[in-house]
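**Student:** predicted model, plus sequence, below.
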Amino acid sequence: MIIRFIMMTNPKQLAIKDFVYELPDERIAKYPLPERDQSKLLLYRQGNIADHHFTDLPQLLPAQSLLVFNDTKVVQARLLFQKETGGIIEIFCLEPVAPHREVQLAMQQTNSCTWKCLIGNNKRWKSGSLSLHFEGGTLTAEREAQQEGHFLIRFSWQPAALTFAEVLEQCGKLPLPPYLNRDLTPDDRTRYQTIYAHQEGAVAAPTAGLHFTERVLESLKQQEIDIAYLTLHVGAGTFKPVKADVMEAHEMHAEQLYVTRPLIERLVAQSGKPIIPVGTTSMRSLESLYWLGTKVLEQPKLPLQELFVSQWQPYETTSPPDSADALKALLQYMDQNKADHLHASTQIIIAPGYSFKICSGLVTNFHQPESTLLLLVSALIGESWRKVYQHAMANSYRFLSYGDSSLLLP
């Protein structure tokens, strides 16, 4: 049975200080375990907690579950340019601006492109362009404009026939989460990617998926647990701290979402059976699909480029449709626009008071205090999040990106 939730509060008035717990630095997993699937797995099922290993996951999932993965791939988005004086300027690519805003297209761009970026040591970049040499080529960066909180950087490169994805692979560095507070190791290039990572464009990994191995995927098949994939390119905003006293003053980051027609058809066919996302990004994506369907029901002629879920849309819709109706509306909308996939952006915030439309559980790691990810967990299991985190702390679970996992079934 899929659990539905009734909206009880307005999350705009939530105080982030109510979502805090003590996380000692030594409990943050700074490095991955030698074997991906040997992490611990905390099972929360209808108020009860039990300890398992991640290899137990297939046997713990509800029968006839559909497990939905995010197949985004982390790109080497950190670029270190050395000035002639020896100083290092770091440029961190956030999202594309021109000639394409779609990440999938931007990664295949040749010759030149413009991205929204963060710059480290910007004050030392007085003027002119920066160059970064790599085997067989050169990448050049020029500042086009400064905007609130970021810069627009125009990149050009030789050989011009290379794609931007190939350039980043040649001369970029993997962007580890800032809270790891350590240098890259050779292992990070593979271990900070899921084994099913496919669509290049994320600057942070969907870390709930880091525990999966071919062995676990095969075990899922044996348990007749079906799997499906979508793509949400995780942005640096996933680490954005909540500085506002109440959530109404916190602006969620927007992320790009890609889904295919077969996925939406599979979700419709799964109606009435458990749909379990792997990670908060998959959950935000699935729930965003519902709200996109709601939007096209209200605006059938909405242009494709205006497919967007705003932060507070779920809490401002007065008569939300049935989930199957919303998903079928998306399929009809795709037919009308002769589209075999949807590209949209979502700024959705899932917090206590949210009414789940698609998801009935969650596979996820343990998140930072006072984070929007912790709000999402609380939206799913209510105040029990405190009991879950207290148990994890008392039983030596490892926290954050390279940490242990949980299966949350309200």
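**Tutor:** Here it is on my side, so go on. All values derive from a computational prediction rather than experimental measurement.
**Student:** all contacts plus neighbour counts: C-alpha atoms, from now on.
**Tutor:** Will do.
**Student:** secondary structure element holding P186?
**Tutor:** Taking DSSP states H and E as the definition, P186 sits outside all helices and strands.
**Student:** can you tell me how far it is from G209?
**Tutor:** 20 Å (CA to CA, to the nearest Å).
**Student:** could you do L41 as well?
**Tutor:** To G209, L41 is 13 Å away according to CA to CA.
**Student:** what ranges do the helices span in this structure?
**Tutor:** Secondary structure of the chain (DSSP state H): helices at 57-60, 103-107, 164-171, 188-191, 214-222, 261-269, 280-298, 313-316, 323-336, 372-381, 384-394.
**Student:** ok so, going back, neighbour count winner among P186 and G209?
**Tutor:** Per other CA atoms under 10 Å, whichever of P186 and G209 has more neighbours is G209, with 24 against 7.
**Student:** which residues does the more buried one contact?
**Tutor:** Shown in contact with G209 (CA atoms under 8 Å, 6 or more residues apart in numbering): F69, N70, T194, V278, G279.
**Student:** try this one side by side with the last:
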Amino acid sequence: MRLCQELDRLDAYDFPLPPERIARYPQPERDASRLLVVGEERFDDRTFRDLPALLVPGDLLVLNDSRVIHARLFGHKATGGEVEVLFERLIGEKEALALVRASKSPKPGTTLHLAKAFTVEVVDRHGDLFHVRLRDDGTLFDWIERFGQLPIPPYLERQPEETDETRYQTVFARHPGSVAAPTAGLHFTEPLLAQLQNQGVGLAWVTLHVGAGTFQPVRTERVNEHRMHAERFVIPEATVEAIARTKAAGKRVIAVGTTAMRTLEGAAHHWGRLRAGQGETDLFIRPGFRFQVVDALITNFHLPRSTLIMLVAAFAGYQRTMAAYRHALAGDYRFFSYGDAMFLPQRYDTDWAPHETH
């Protein structure tokens, strides 16, 4: 019970991170990133291109094929005040939900002139998000892609550059809709994927459009009081069938990234079992969560006090996760979106008794 209470405290997931450990640019080669293999008794320092040696025929990688859109735009209100708009979710050809940063929050009916090119009108507000509607011809997606910026993470502390156009997308990105990359997938190259398939490792796909909530800090000192933003997902029938075959053969379902993890476990949690379909998930995976689908995880090193490190702690166990982060810090690993990766090759016993998740 005491450990349960301790792990419900936000500061349990804090750790000192020197600013120089944040990878502000990607490695010259995607699969040259380092890979920390987190075993039950030891850690193994590898490189990402060693991944094929860690998998066996019949294992299945589940990857998120969402594509990052040019969702960040700058402009002004009709009164002249500057605005920054992040289009988090397109909800039609001419409508979207967006985060709007301005000196004063815009009211319904306010027009926003963006990139000196097109105009949207604020319809209403839903919590942190504003419902906006395009007032020009064409589709909002086309205007965004033509004039918007790629929304690289704020902790990079720089403007997007030409290299980000390719390196802040996975090589298998197909379905546009994310405002942040599924970063565990950034380490894969097309030759590496081909090598994995040639040795009998399966590939399956889900789509989860990553929202701006991935960067939202946890503002409650009690972890269980935090509420996640909902994100849209699609699970194809072929993926469900591939997972069933993998399980039947006694092999591993390996989630590539926390987004793939949340898609699979979120669907199974909300529907009672994994099935094909589409929907939304606001599942908060934290220590005590009962996993139903995923057997192993590939993920990057995440921000202190974030929901993402809590997810890893739920999967690998709190003590093991924090020890892995201490090892990475001592070993000069690179952190966050353009940083290095870790491989949790199996699900371990967690540190405390399960509780209900919302």
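**Tutor:** Okay, I see it. These numbers come from a predicted model, not from an experiment.
**Student:** reformat the helices of structure 1 as JSON lines; add mean neighbour count and distance to G235 of structure 1.
**Tutor:** JSON lines is the format used below for the helices of structure 1 (neighbours: other CA atoms under 10 Å; distance: least, CA to CA, whole Å):
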{"stretch": "helix 57-60", "mean neighbour count": "17", "distance to G235 of structure 1": "28"}
{"stretch": "helix 103-107", "mean neighbour count": "19", "distance to G235 of structure 1": "11"}
{"stretch": "helix 164-171", "mean neighbour count": "19", "distance to G235 of structure 1": "16"}
{"stretch": "helix 188-191", "mean neighbour count": "15", "distance to G235 of structure 1": "18"}
{"stretch": "helix 214-222", "mean neighbour count": "14", "distance to G235 of structure 1": "26"}
{"stretch": "helix 261-269", "mean neighbour count": "16", "distance to G235 of structure 1": "23"}
{"stretch": "helix 280-298", "mean neighbour count": "23", "distance to G235 of structure 1": "10"}
{"stretch": "helix 313-316", "mean neighbour count": "17", "distance to G235 of structure 1": "21"}
{"stretch": "helix 323-336", "mean neighbour count": "19", "distance to G235 of structure 1": "25"}
{"stretch": "helix 372-381", "mean neighbour count": "22", "distance to G235 of structure 1": "14"}
{"stretch": "helix 384-394", "mean neighbour count": "17", "distance to G235 of structure 1": "25"}
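**Student:** can you find the partner of D128 of structure 2 in structure 1?
**Tutor:** Aligned by TM-score structural alignment, D128 of structure 2 pairs with G149 of structure 1.
**Student:** now its match. Nearest residue, chain neighbours left out?
**Tutor:** In space, and not counting its chain neighbours, G149 of structure 1 is closest to L118: 7.7 Å by CA to CA, 6 or more residues apart in numbering.
**Student:** what's the answer for F81 of structure 1, then?
**Tutor:** That would be I89: by CA to CA, 6+ apart, it lies 5.1 Å from F81 of structure 1.
**Student:** that neighbour pairs with which position in structure 2?
**Tutor:** I89 of structure 1 maps onto V83 in structure 2, by TM-score structural alignment.
**Student:** same question for T194 of structure 1.
**Tutor:** Under the alignment (TM-score structural alignment), T194 of structure 1 pairs with T170 of structure 2.
**Student:** burial measure for the residue lying closest to its match once chain neighbours are set aside, as a count.
**Tutor:** Excluding the flanking residues, the one nearest T170 of structure 2 by CA to CA, 6+ apart is L186, at 4.9 Å. Neighbour count for L186 of structure 2, taken as other CA under 10 Å: 28.
**Student:** please apply the same query to L150 of structure 2.
**Tutor:** Using other CA under 10 Å, the number of residues around L150 of structure 2 comes to 23.
**Student:** do the same with the one 4 residues further on
**Tutor:** Neighbours of P154 of structure 2 under the rule other CA under 10 Å: 9.
**Student:** over in structure 1, tell me which residue corresponds to it.
**Tutor:** P154 of structure 2 maps onto P178 in structure 1, by TM-score structural alignment.
**Student:** residue at max distance from the center of structure 1?
**Tutor:** Using CA atoms, centre = their mean, the residue of structure 1 lying farthest from its centre is T85. It sits 38.1 Å away.
**Student:** thinking again about what came up before, the residue nearest to T170 of structure 2 pairs with which position in structure 1?
**Tutor:** Mapped onto structure 1 by TM-score structural alignment, L186 of structure 2 lines up with L210.
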